[in-house]
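[1] With the sequence up front, the predicted model follows.
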Amino acid sequence: MTEGPDATRFGELVRLHTQGRHFLDREEERRLLEDGVTRYRLRLEEARGIVRAAAAEGDMSLEHEVNASAVQLLKTMADRRQRIARRDFDKVVAFYRARAGRNLTPTDAQRRVKRLMEESDLKPARSGRILRTRRWYRQIAE
């Protein structure tokens, strides 16, 4: 694949936009890809490759990649009834924050992991010493 002037200019735009960042969420990635396709006349695969290369170069995580890793981790930690224990949920939240470069607050990371659990049809396990409830999970704001 030969890199033309449009691809070079788009690459510079992506590097400028992602400079000093550790996490690129879906909306920002979509905006960059739209710019690459519309303004710089690149194919979607080319634009996506340039964004991924810039992310790898800048040691930055892309939200969809972090989500995929977190879902796999959740599925690995689930019991045979597809339930996630609170302790395991907290581990996945810590993993998510570490991959996102700690730019996310713990509350935001909990919300994102909860959404991933719901999208993957995983359920919270009961937790507690005396009264075993799912209250810990319900308290995570949507």
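    Yep, that arrived. Residues are numbered from 1 along each chain as shown.

[2] make it CA atoms for all contacts and neighbour counts henceforth
    Fine.

[3] Could you measure from the residue nearest the centre of the chain over to L74?
    In the chain, the C-alpha nearest the mean C-alpha coordinate belongs to E63, at 2.7 Å (C-alpha atoms, centre = their mean). Between E63 and L74 the computed distance is 16 Å (C-alpha to C-alpha, to the nearest Å).

[4] List the buried residues of the helix or strand hosting E29.
    E29 is located in helix 26-38, with elements delineated by DSSP states H and E. Buried residues in helix 26-38, counting neighbours by 16 or more other C-alpha atoms under 10 Å, are found at E29, L32, L33, E34, D35, G36, V37.

[5] F89: which of the residues you listed is nearest?
    E29 (26.7 Å; C-alpha to C-alpha).

[6] ok, and here's another one to check against it:
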Amino acid sequence: MTMTDAAGRARFTELVKLQTQGRRFLDRDQERKLLEEGLTRYGLTLDEAQGLLRGAAQEGDVAMEAELGASSRQLLRTLADRRNRVARDDFARAVAFYRARAGGALTDAEARRRVKRLMEELDLQPRPSGRILRTRRWYRAIDA
């Protein structure tokens, strides 16, 4: 089945709108499935499919994990001290930012896990906290 480029783009955009309807957040697996659909079924290039997906997500006010990760990485780098450590309060701010950008579609525990994964990708360490006994237990308690 061949279709014109414009018709393929329009149908892919409608598919994305359908898939994102009622959602506030698309994780990486969902993004990848939609992009694969655009490439295989609608004959789009990767750049075209990404652009249409991004546009439809923005129009529907749906957060995408890939883009959310990029802005969260920058925030974590900014919050880290000179020794690449993130304080517990700053970690909590990054989690709140992540949840807010995801439109509240994630639980606090999910957002904590995702921010912890981002910290690990960036090779950032948790800063010990506590008044007498300074530990990183707060960070280790987050399920990986």
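    Structure's in. What do you need? All figures in this text were calculated on a predicted structure; none of them were measured in a lab.

[7] Surely the residue nearest to the centre of structure 1 touches L24?
    Yes - contact criterion C-alpha atoms under 8 Å: E63 of structure 1 and L24 qualify, at 5.9 Å.

[8] ok, back up a step: residue in structure 2 paired with the residue nearest to the centre of structure 1?
    Here E63 of structure 1 is matched to E65 in structure 2, going by TM-score structural alignment.

[9] do D6 of structure 1 as well
    Checking TM-score structural alignment: D6 of structure 1 goes with G8.

[10] need the contact list for the closest residue to its match other than its chain neighbours.
    Spatial nearest neighbour of G8 of structure 2, chain neighbours left out: Y42 (5.1 Å); criterion: C-alpha to C-alpha, 6 or more residues apart in numbering. With contact taken as C-alpha atoms under 8 Å, 6 or more residues apart in numbering, Y42 of structure 2 is in contact with M3, G8, R9, R11, F12.

[11] Where do the helices of structure 2 begin and end?
    5-20, 28-40, 46-59, 65-79, 88-101, 108-121, 137-140 (DSSP state H).

[12] and the first one, how far from structure 1 on average?
    So that's helix 5-20 of structure 2. Per the superposition on structure 1, helix 5-20 of structure 2 and its aligned residues are separated by 1.0 Å on average (mean C-alpha distance after the TM-score superposition for structure 1).

[13] Could you name the helices and strands sitting against that helix?
    On a contact count with 3 or more C-alpha pairs under 8 Å, 6 or more residues apart in numbering; DSSP states H and E, helix 5-20 of structure 2 meets helix 46-59.
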